[in-house]
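A.B. asks: pasting a predicted model and its sequence here:
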Amino acid sequence: MMKLWMAPGGLHIEPGQTRDAVDLARIHAQGFYRGWPVAEFSSFLSEDGTPVYVACDAKRRIAGFALIRLAADEAELLTIAVDPKWRGKRIGQALLHAAFDDLLMSPARRMFLEVSEENTPAIKLYGREGFATISSRRGYYPKPDGSAATALVMARDLG
């Protein structure tokens, strides 16, 4: 039986499939200076330890996704991205809630993530969802002008 979660805008969230790699790479490239290649998404989608959650409509047009890595009792949000036309509609929040719900059935007890200190909308979302900054990494994210942004390392307990 396939897991499904409700999402705003008539969307639902379901597990990602290997056929989603091209769409995920496209959406990721729209949100980040250095998008990840299709082959990397294909690899993640085929691994058991990297669950992917996709927000999509009834015709399975993907509006956003979240990619998690599981290791022992920890989960890491590797990336989350929402198609520009769907931003500001709480899709990212719904994706996080689906992941939190699903992870209750896993050994993971804490989730970590890294976010650019310049990504104010994401930092606000993570704060609303119970994440707190635990450290930072200077010069972590390359920027188009050749400089680099600091990453905030955030964490929250699960369950």
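C.D. replies: Done, it's in.

A.B. asks: all contacts plus neighbour counts: C-alpha atoms, from now on.
C.D. replies: Noted.

A.B. asks: give me the number of residues near V153?
C.D. replies: Number of residues near V153 (other C-alpha atoms under 10 Å) recorded here: 18.

A.B. asks: verify the stated contact: L152 with S135.
C.D. replies: Yes. The pair L152 / S135 is scored as a contact, 6.1 Å apart, by C-alpha atoms under 8 Å.

A.B. asks: more neighbours, these two?
C.D. replies: L152 (22 against 11).

A.B. asks: tell me the spatial nearest neighbour of that one, not counting adjacent residues.
C.D. replies: S136 (4.4 Å; C-alpha to C-alpha, 6 or more residues apart in numbering).

A.B. asks: repeat for R137
C.D. replies: R137 sits nearest to A151 (C-alpha to C-alpha, 6+ apart), 5.0 Å away.

A.B. asks: quickly find the element holding that neighbour.
C.D. replies: strand 148-157 (DSSP states H and E).

A.B. asks: can you point out the buried residues in that strand?
C.D. replies: 149-156 (16 or more other C-alpha atoms under 10 Å).

A.B. asks: packing partners of that strand?
C.D. replies: strand 110-116, strand 132-142 (3 or more C-alpha pairs under 8 Å, 6 or more residues apart in numbering; DSSP states H and E).

A.B. asks: what is the nearest of the buried residues of strand 148-157 to Q93?
C.D. replies: Lowest distance from Q93 to the buried residues of strand 148-157 (C-alpha to C-alpha) belongs to R156, with 14.6 Å.

A.B. asks: before we go on, here's another structure to hold up against the first:
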Amino acid sequence: MRIMPAGPERAAELSRLHALSFDKPWSAAEIEALIGGAGAFALVAGESSPPDSITGMILARRLFEEAEILTLAVAPQARRQGVGQGLTLACADLLRGAGVQSLFLEAGVDNPAALALYQACGFVEAGRRRDYYDRGGRKVDAVVMRLDLNTGRP
């Protein structure tokens, strides 16, 4: 598996991949705007060509000494093969090298696979956001997770 940066020109591909993982996927225009925004970046897993060989993507944003993972998506056929973990760790390494102290994310309490992935990458629970996600009229809490990158803290 190769992990490489992806720019706004790949927004349509990333949007298609995002739609395979989320009930409310982000449009190509939304992804393009995010990647083009200050401090934001995307990494993809797979091969550089053909474009449909992308098996995963992560989108993150840095603001001074903190960063957040905005989204992570892995193609269904590539799940449970280390793609999500590889992308998460590559993102953390990139941010660590840039001097970021803490990396944050939110994951639904109803998503045990995501919670287990992030815990395996070293994230710890930092709080909860009540009723953060709307699952078709059913509200679900989000677990806020933190990974300390350059502080020496767990």
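C.D. replies: Happy to help now that I have it. It should be emphasised that the depicted structure is a prediction, and the values quoted were computed from it without experimental measurement.

A.B. asks: on that earlier part again, take the helices and strands packed on strand 148-157 of the first structure and write them to JSON lines, including distance to I80 of the first structure.
C.D. replies: Putting those into JSON lines (distance: least, C-alpha to C-alpha, whole Å) gives the following:
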{"stretch": "strand 110-116", "distance to I80 of the first structure": "10"}
{"stretch": "strand 132-142", "distance to I80 of the first structure": "15"}
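
A.B. asks: winner for burial among those strands?
C.D. replies: Among these, strand 110-116 has the highest mean neighbour count (mean count of other C-alpha atoms under 10 Å), at a mean of 20.

A.B. asks: what about that one, how far off from the second structure?
C.D. replies: Strand 110-116 of the first structure, aligned to the second structure and superposed, deviates on average by 0.4 Å (mean C-alpha distance after the TM-score superposition for the first structure).

A.B. asks: so whatever helix or strand comes next after that strand aligns onto which residues of the second structure?
C.D. replies: Downstream of strand 110-116 of the first structure, the first helix or strand assigned by DSSP H and E is helix 120-128. Using TM-score structural alignment, helix 120-128 of the first structure lines up with residues 112-120 of the second structure.

A.B. asks: same question, stretch 15-22 of the first structure
C.D. replies: Under TM-score structural alignment, the match for stretch 15-22 of the first structure is residues 5-12.

A.B. asks: D157 of the first structure matches what in the second structure?
C.D. replies: Match for D157 of the first structure (TM-score structural alignment): D148.

A.B. asks: give the contact list for the closest residue in space to W86 of the first structure that isn't next to it in sequence.
C.D. replies: Leaving aside its chain neighbours, W86 of the first structure sits nearest to A63 (6.3 Å; criterion: C-alpha to C-alpha, 6+ apart). Listed by C-alpha atoms under 8 Å, 6 or more residues apart in numbering, the contact set of A63 of the first structure reads 54-57, 82-83, 86, 91.

A.B. asks: give the residue farthest from the middle of the second structure.
C.D. replies: G137 (24.4 Å; C-alpha atoms, centre = their mean).

A.B. asks: measure that one to V124 of the second structure for me?
C.D. replies: With distances taken as C-alpha to C-alpha, to the nearest Å, G137 of the second structure is found 28 Å from V124 of the second structure.

A.B. asks: can you give me the strands in the second structure?
C.D. replies: 2-6, 40-46, 56-63, 66-74, 102-108, 124-135, 138-148 (DSSP state E).

A.B. asks: how about G64 of the first structure, what's its match in the second structure?
C.D. replies: Match for G64 of the first structure (TM-score structural alignment): G56.
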